[in-house]
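Enquirer: My questions concern the predicted model and sequence given below.
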Amino acid sequence: MSDKKVVLAFSGGLDTTYCAFYLKDKGLDVHTVIVNTGGFSKEELKETEKRAMSYGVDSHKCLEETSNFYEKCLKYLIYGNVLKNNTYPLSVSAERAFQALAIAKYAKSVDAHYIAHGSTGAGNDQVRFDLIFQIICPDIEIITPIRDNKLSRQEEIDYLATKGVNISWEKAKYSINK
């Protein structure tokens, strides 16, 4: 097992882009992974891979979980019209669990020593990721740069600018789930 290999849950957004550069700066071999549960087009997945590789990561992988997510979860949420406050579909929280499971299994399969995610510490995604990672791969250390360093979005943007990443982060003001 490489003591430098980190699997990074990577969406290609501000937080995970910051994580990719930060983890590389810490001397780790960064292997990004995105989990498709049905919300991405082939073009978006290719663009995310292209972006990750341009950031100098060691590898990028797309884990396809669309059918699994639908068959084991989403169809039941749809059939049951499961909504929070009769308005908000609970599919996002369920989706995070499937993403975390796929990432944890992948990290184990590549003998990663670390697993990282870009959750900020402000929401429930961090709990979902951390809990599932701790259960599925308790021997793999979890790294959470955004949460641990208590970074603002502006601090992330400024850091990335020093790395030559000059992407408009106007859209980064808010997180959007498809």
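Expert: Yep, it's here.

Enquirer: going forward, measure contacts and count neighbours with C-alpha atoms only.
Expert: Will do.

Enquirer: Show me where this structure has its strands.
Expert: 5-9, 29-36, 59-64, 83-84, 88-89, 114-116, 141-143 (DSSP state E).

Enquirer: then this one, side by side with the first:
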Amino acid sequence: MAKEKIVLAYSGGLDTSVILKWLKETYDAEIIAFTADIGQKDELDGLEEKALATGASKIYIDDLRAEFAKDFINPMFQAAALYEGQYLLGTSIARPLIAKRMVEIARAEGATAIAHGATGKGNDQVRFELTAAALAPELSVIAPWRLEAFREQFPGRAEMIAYAEKHNIPVTASAAKPYSTDRNLLHISFESGMLEDPWFDPSATSNKDMFVLSVDPEDAPDQAEYIELEFAQGDCVAINGTQLSPLEVMETLNEIGGKHGIGRVDMVENRFVGMKSRGVYETPGGTILFTAHRKMESLTMDRDVMHLRDSLISKYASLVYNGFWFAPERLAIQALVSESQKNVSGTVRLKLYKGNVIGAGVKSPVSLYNPDIATMEADPTKAYDQGDATGFIRLNALRLKVGSGVEQNAKK
């Protein structure tokens, strides 16, 4: 009889390397490794050889960067999603794409289960498994870190390293970088280790080597740089006059933003599973794109449409953070967002200087801003009669006057 097949989300780090070998031994199954190229750069080097040497029967290393930018980052930025007012959701938005492709591979290979190396304390376990539930409810999910047998065998990293050495699994684990990282096209995150102390300062001079995508703002150029971003229906389509794909937009903005020390965030956030955690993020290109998109909307979006969309930002961001990308409520909100973006077109000019993204101009052929109406001088269009405001204010003040009268009578 053919062995059962399990598709494992594989990064090649200590955890997933050990898990690959452990799954094969424990389940006597054929393990198919899957790595999504979503912009990790050199972290992908040597993964195929390593996975096969560790016991995988096959490995998929799929370039999903273009899909990530077009179908995940862009829709999320159109929604102006920002979790707890700071986090641009770089890790969160990558997980549904990885899980989606893992499900596709499982079905193509005839696998009965998928597996991941997310811990039982984090958000990623939820994101992977909610996506699988939405797209392939027939698949089983194996989460080793939630299995007592696995935790008993590997109570700490020392046991995992010893296991790797025993099985000749090459791993990189040292005290030189006592924190974990997760990198993709949108950002890189840092957590755990020394960062678990919220008083620890990652921006201190002695810790400059930790950051990857951006220079320290203090070391950024002393000369500001101006850039222009062109938008079409809510998506950036050109930078400084050069037409670019969504992937090229992100790559270009990351390079420009990183040079100027843009996009660093240090926050304590609320995980879906109930605990607080400290995360440090670098999102240079995303920070520029988010700011530019908002400025484009300010000129071209109807007031009440913008306010309606904005009222859903917190809900939308929480859905992404908590793993509900493929849930019907996220799709419903996205439909509203897409409708709101139909006229978000034009050009935004920004000034980049030592970690700051400063607005320097915005224009659009479908601008809703009319200087003739907004002017403090005489209105040549006669579109707005200042005297009309008297009745407008009187009607809006009516309920306040009535309410105040009731309160005053009650005090007598």
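Expert: Everything's here; your move. Everything numeric here is computed off the predicted structure, so don't read it as measured data.

Enquirer: Could you tell me the TM-score of the two chains?
Expert: Remark: TM-score between the superposed chains equals 0.86 [TM-score structural alignment, normalised by the length of the first structure]; 176 aligned residues with a CA RMSD of 2.3 Å.

Enquirer: before we move on, back to that, can I get the strands of the first structure in CSV with distance to Gln154 of the first structure and mean neighbour count?
Expert: CSV is the format used below for the strands of the first structure (distance: least, CA to CA, whole Å; neighbours: other CA atoms under 10 Å):
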stretch, distance to Gln154 of the first structure, mean neighbour count
strand 5-9, 21, 26
strand 29-36, 23, 24
strand 59-64, 26, 16
strand 83-84, 32, 11
strand 88-89, 29, 12
strand 114-116, 21, 25
strand 141-143, 21, 18
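
Enquirer: Ok, which of those comes nearest Ala104 of the first structure?
Expert: If you check each of the strands of the first structure against Ala104 of the first structure by CA to CA, strand 114-116 wins as the nearest, at 7.8 Å.

Enquirer: Show me what that closest one is packed against.
Expert: Applying 3 or more CA pairs under 8 Å, 6 or more residues apart in numbering; DSSP states H and E, we find strand 114-116 of the first structure packed against strand 5-9, strand 141-143.

Enquirer: now the helices: where do they sit in the first structure?
Expert: Taking DSSP state H, the helices of the first structure run over residues 14-25, 42-54, 66-69, 75-79, 91-109, 125-136, 145-149, 153-162.

Enquirer: quick one, which of those is packed in tightest?
Expert: Comparing the helices of the first structure by mean neighbour count (mean count of other CA atoms under 10 Å), helix 14-25 ranks first with a mean of 21.

Enquirer: mean distance, it to its aligned residues in the second structure?
Expert: Mean deviation of helix 14-25 of the first structure relative to the second structure after superposition (mean CA distance after the TM-score superposition for the first structure): 0.9 Å.

Enquirer: what's that helix in contact with?
Expert: Contact partners of helix 14-25 of the first structure, identified using CA atoms under 8 Å, 6 or more residues apart in numbering, comprise 8-10, 29-30, 32, 52, 55, 57, 117-120, 145-146, 153, 156-157, 159-160, 163, 169, 172.

Enquirer: can I get the helices of the first structure in JSON lines with distance to Met1 of the first structure?
Expert: Listed next are the helices of the first structure as JSON lines, based on distance: least, CA to CA, whole Å:
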{"stretch": "helix 14-25", "distance to Met1 of the first structure": "18"}
{"stretch": "helix 42-54", "distance to Met1 of the first structure": "23"}
{"stretch": "helix 66-69", "distance to Met1 of the first structure": "29"}
{"stretch": "helix 75-79", "distance to Met1 of the first structure": "38"}
{"stretch": "helix 91-109", "distance to Met1 of the first structure": "10"}
{"stretch": "helix 125-136", "distance to Met1 of the first structure": "17"}
{"stretch": "helix 145-149", "distance to Met1 of the first structure": "22"}
{"stretch": "helix 153-162", "distance to Met1 of the first structure": "30"}
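
Enquirer: how much space between the aligned partner of Glu138 of the second structure in the first structure and Leu160 of the first structure?
Expert: Aligned by TM-score structural alignment, Glu138 of the second structure pairs with Asp139 of the first structure. Remark: distance between Asp139 of the first structure and Leu160 of the first structure (CA to CA, to the nearest Å) = 31 Å.

Enquirer: likewise Val110 of the first structure?
Expert: Counting by CA to CA, the gap from Val110 of the first structure to Leu160 of the first structure is 28 Å.

Enquirer: cool, and Glu64 of the first structure?
Expert: In terms of CA to CA, Glu64 of the first structure sits 29 Å off from Leu160 of the first structure.

Enquirer: Ok, Glu47 of the first structure next?
Expert: 19 Å.

Enquirer: Among the helices and strands packed on strand 114-116 of the first structure, which comes closest to Lys84 of the first structure?
Expert: strand 5-9 (26.5 Å).

Enquirer: what about the closest one, how far off from the second structure?
Expert: By mean CA distance after the TM-score superposition for the first structure, the fitted strand 5-9 of the first structure averages 0.7 Å away from its aligned residues in the second structure.

Enquirer: quick one: contacts of that strand?
Expert: Residues contacting strand 5-9 of the first structure (CA under 8 Å, 6+ apart): 16, 19-20, 28-34, 103, 107, 111-118.

Enquirer: hmm, try it at 6 Å
Expert: Under the criterion CA atoms under 6 Å, 6 or more residues apart in numbering, residues 28-33, 107, 112-117 lie in contact with strand 5-9 of the first structure.

Enquirer: Now do stretch 297-317 of the second structure: distance to the chain's middle.
Expert: In terms of CA atoms, centre = their mean, to the nearest Å, the centre of stretch 297-317 of the second structure is set 19 Å apart from its chain centre.

Enquirer: Please identify the buried residues of it?
Expert: 297-301, 306, 309-310, 312-313, 315-317 (16 or more other CA atoms under 10 Å).

Enquirer: Report the separation between the closest residue to Phe98 of the first structure other than its chain neighbours and Ile176 of the first structure.
Expert: Counting by CA to CA, 6 or more residues apart in numbering, the nearest residue to Phe98 of the first structure once its immediate chain neighbours are dropped is Phe69, at 6.6 Å. From Phe69 of the first structure over to Ile176 of the first structure the distance is 19 Å, taken as CA to CA.

Enquirer: cool, and Gly118 of the first structure?
Expert: As judged by CA to CA, Gly118 of the first structure and Ile176 of the first structure stand 14 Å apart.

Enquirer: How about Asn149 of the first structure?
Expert: When distance is defined by CA to CA, Asn149 of the first structure is 23 Å away from Ile176 of the first structure.

Enquirer: try Ala20 of the first structure
Expert: Ala20 of the first structure is 20 Å from Ile176 of the first structure, by CA to CA.

Enquirer: can you put the strands of the first structure in a markdown table and add distance to Ala97 of the first structure?
Expert: Listed next are the strands of the first structure as a markdown table, based on distance: least, CA to CA, whole Å:
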| stretch | distance to Ala97 of the first structure |
| --- | --- |
| strand 5-9 | 13 |
| strand 29-36 | 11 |
| strand 59-64 | 14 |
| strand 83-84 | 17 |
| strand 88-89 | 15 |
| strand 114-116 | 15 |
| strand 141-143 | 16 |
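
Enquirer: Cool, thanks, signing off.
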